[in-house]
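> Okay, here's the prediction I keep looking at, along with the sequence it came from:
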Amino acid sequence: MPRYTGINHLAMATRDMEATVRYWRDLLGMRLVAGLGRAGYRQYFLEVSETDMVAFFEWNGVEPLPDKDHGVPVKGPWGFDHVSFGVSEREDLFELKARLEAAGCWASEVLDHGFILSLYSFDPNNIPVEFSWPQPGVDLRARPRMADRDPPPAGREGPDPVPGRWPAPDPASPDDRRVYPGEGREILTHDG
C-alpha cells in the first residue's frame, strides 16, 4: 500500500485570482508559493502547511458556487461539500473569526462537535471553508470511532484497508514507468 504524506494540493477554480489571493494569502495568511499563467489560464498554489497546499485555476466564465451551507444535503450532481483546515491552537479559531468579520466576511460561531471545535466561512468564490481545532484527548487517527448505527458493510469492517477487495495489479513494465512533461515545468526555470 502507498504511504500518504498529506494533501499535496486541493485544486479549486476561480474567475478572480486577485480576490482569491487577497483572501487566502492576505486574510488567512497562507503563503503564495507558485504561480503559472498565460492568456486565459492561471494556476496558483498557496501553502497550508509543510506538506499541504491549496491551488486555484483561474478560468474565464467560472461562476461562484451556489449558496449551500456546510454539510447540508443536496440532490443532483455534486462532488464537493467543504474543505476544513486544521489550526494548531484553540485561540486561532477566534483570531480567524475576528479577521474574517473585520474584512466583511461571514463567519459562524465556534461550534463544539465533541472531537473538534469548528469555525465556518466562505471564500470569495463561495467555497465553503471550515477551520478545525482537535479537542484535547480525542485523536480519531489513533483511536478510530464509528458512531453510525447502521453503517454499510464496508463501514463495519473497521478502519484499516481490507486486502483482497480489489484485483492485484500487474508489475509495471519500464514503459509503464515513463514520465511525461506536464504543465508547470517553467517554474523551475523562472525566478521571481
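Done, it's in.
> CA only for contacts and neighbour counts going forward, please
Fine.
> need the helices for this protein, in chain order.
17-21, 90-102, 153-156 (DSSP state H).
> just the strands in this structure please.
In the chain, the strands defined using DSSP state E lie at 9-14, 31-38, 41-47, 53-58, 83-86, 111-112, 116-122, 128-134.
> from the middle of its chain, how far away would the first one be?
Remark: strand 9-14 is offset 8 Å from the chain centroid, using C-alpha atoms, centre = their mean, to the nearest Å.
> Which residues does that strand contact?
20, 45, 52-59, 62-64, 125 (C-alpha atoms under 8 Å, 6 or more residues apart in numbering).
> Quick check: the farthest pair among these?
52 and 63 (25.6 Å; C-alpha to C-alpha).
> hang on, the earlier thing: tell me which of the strands of the chain sits nearest to residue 100.
Comparing those by C-alpha to C-alpha, strand 116-122 comes nearest, at 8.1 Å.
> take the one below as the second:
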Amino acid sequence: MNEFPGITHIAVTVSDLRRSAAWYADLFGTQPVLDEDVEAGDFHHTVFALGGGNLFGLHRHVDPSGAPFDERSPGLDHVSFACSDRAELEKWSVRLDELGIARGEIVDAHYGSGLSFRDPDGIALEFFAPPAAA
C-alpha cells in the first residue's frame, strides 16, 4: 500500500430529507444523482455528485434519535469544501448571502482561511482555502 486512499463521499444524517435536499441543491447548484431507499430499508439517501468525483449524501433514518447536531460530541465536527484561494472564499461569501444562508466572516490563520456556515440541521460546514504563497 503506497498511499492512503482519498475520500470518495461524505454522508450526513438530516432530520427532514426534503428540506435538506432542496437546501443542498441550492448550495451545490445541482440536483441529486440518486434518491432511494437503501435495500435494508433502514434509511433513505439522496446523493449529490460534486467536482472531482466526490459524492455528498444525505441520510434520513427510519428511527432517528432526535438529538440535534453538536460538533462538541463524538462524531462529525464539520465538513470543509476546498477553495483555491481567499478570493474564491469571498465569492462564496457573496453566494451564501444571495442564498440567504447565515454565515460567519472569513477567518484568516497561518494554515489557511475559512468561511463557516451551517445547514438546516445545524451541521457545521465551511469553505477553506490554503494560505497564500509567500
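That came through, no problem. Remember, predicted model here, so these are calculated numbers, not experimental data.
> TM-score them against each other, please.
The pair, once superposed, lands on a TM-score of 0.78 when counted by TM-score structural alignment, normalised by the length of the second structure; 131 aligned residues with a C-alpha RMSD of 2.6 Å.
> re the thing from before, adding distance to residue 25 of the first structure and mean neighbour count, write the strands of the first structure out as a markdown table.
Shown next, in a markdown table, are the strands of the first structure (distance: least, C-alpha to C-alpha, whole Å; neighbours: other C-alpha atoms under 10 Å):
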| stretch | distance to residue 25 of the first structure | mean neighbour count |
| --- | --- | --- |
| strand 9-14 | 15 | 16 |
| strand 31-38 | 6 | 14 |
| strand 41-47 | 7 | 19 |
| strand 53-58 | 11 | 21 |
| strand 83-86 | 14 | 15 |
| strand 111-112 | 25 | 13 |
| strand 116-122 | 15 | 21 |
| strand 128-134 | 14 | 20 |
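> Just send the ones you listed back as CSV, with distance to residue 68 of the first structure too.
Formatted as CSV, the strands of the first structure follow (distance: least, C-alpha to C-alpha, whole Å):
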stretch, distance to residue 68 of the first structure
strand 9-14, 16
strand 31-38, 28
strand 41-47, 24
strand 53-58, 20
strand 83-86, 13
strand 111-112, 18
strand 116-122, 10
strand 128-134, 8
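> wait, which of those strands is closest to residue 156 of the first structure?
Per C-alpha to C-alpha, nearest to residue 156 of the first structure of the strands of the first structure: strand 116-122, 23.6 Å.
> okay, the closest one sits on what stretch of the second structure?
On the second structure, the counterpart of strand 116-122 of the first structure by TM-score structural alignment is residues 112-118.
> Residues touching the matching stretch, excluding its own?
Against stretch 112-118 of the second structure from outside (C-alpha under 8 Å, 6+ apart): 86, 89, 93, 101-108, 124-132.
> what does stretch 20-40 of the second structure give?
14, 43-50, 58, 96, 99, 119-120.
> Looking at these, which one is closest to residue 72 of the second structure?
Closest to residue 72 of the second structure, out of all of the contacts of stretch 20-40 of the second structure and judged by C-alpha to C-alpha, is residue 119, at 16.5 Å.
> need the contact list for the closest one.
20, 23, 125.
> Next: residue 106 of the second structure.
Applying C-alpha under 8 Å, 6+ apart, the residues contacting residue 106 of the second structure are 89, 90, 93, 113, 114, 115, 116.
> From residue 1 of the second structure, how far out is the last one?
Separation of residue 116 of the second structure from residue 1 of the second structure (C-alpha to C-alpha, to the nearest Å) stands at 35 Å.
> hang on, the earlier thing: farthest pair within the contacts of stretch 20-40 of the second structure?
43 and 96 (29.5 Å).
> Return the residue of the second structure aligned against residue 48 of the first structure.
Looking across to the second structure (by TM-score structural alignment), residue 48 of the first structure lines up with residue 50.
> residues touching its match, list them.
28, 56.
> same question, residue 124 of the first structure
19, 20, 23, 64.
> Would you mind writing the ChimeraX command to select the buried ones in those?
This is how ChimeraX selects the buried members of the contacts of residue 124 of the first structure, with burial counted by 16 or more other C-alpha atoms under 10 Å:
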select :20,23
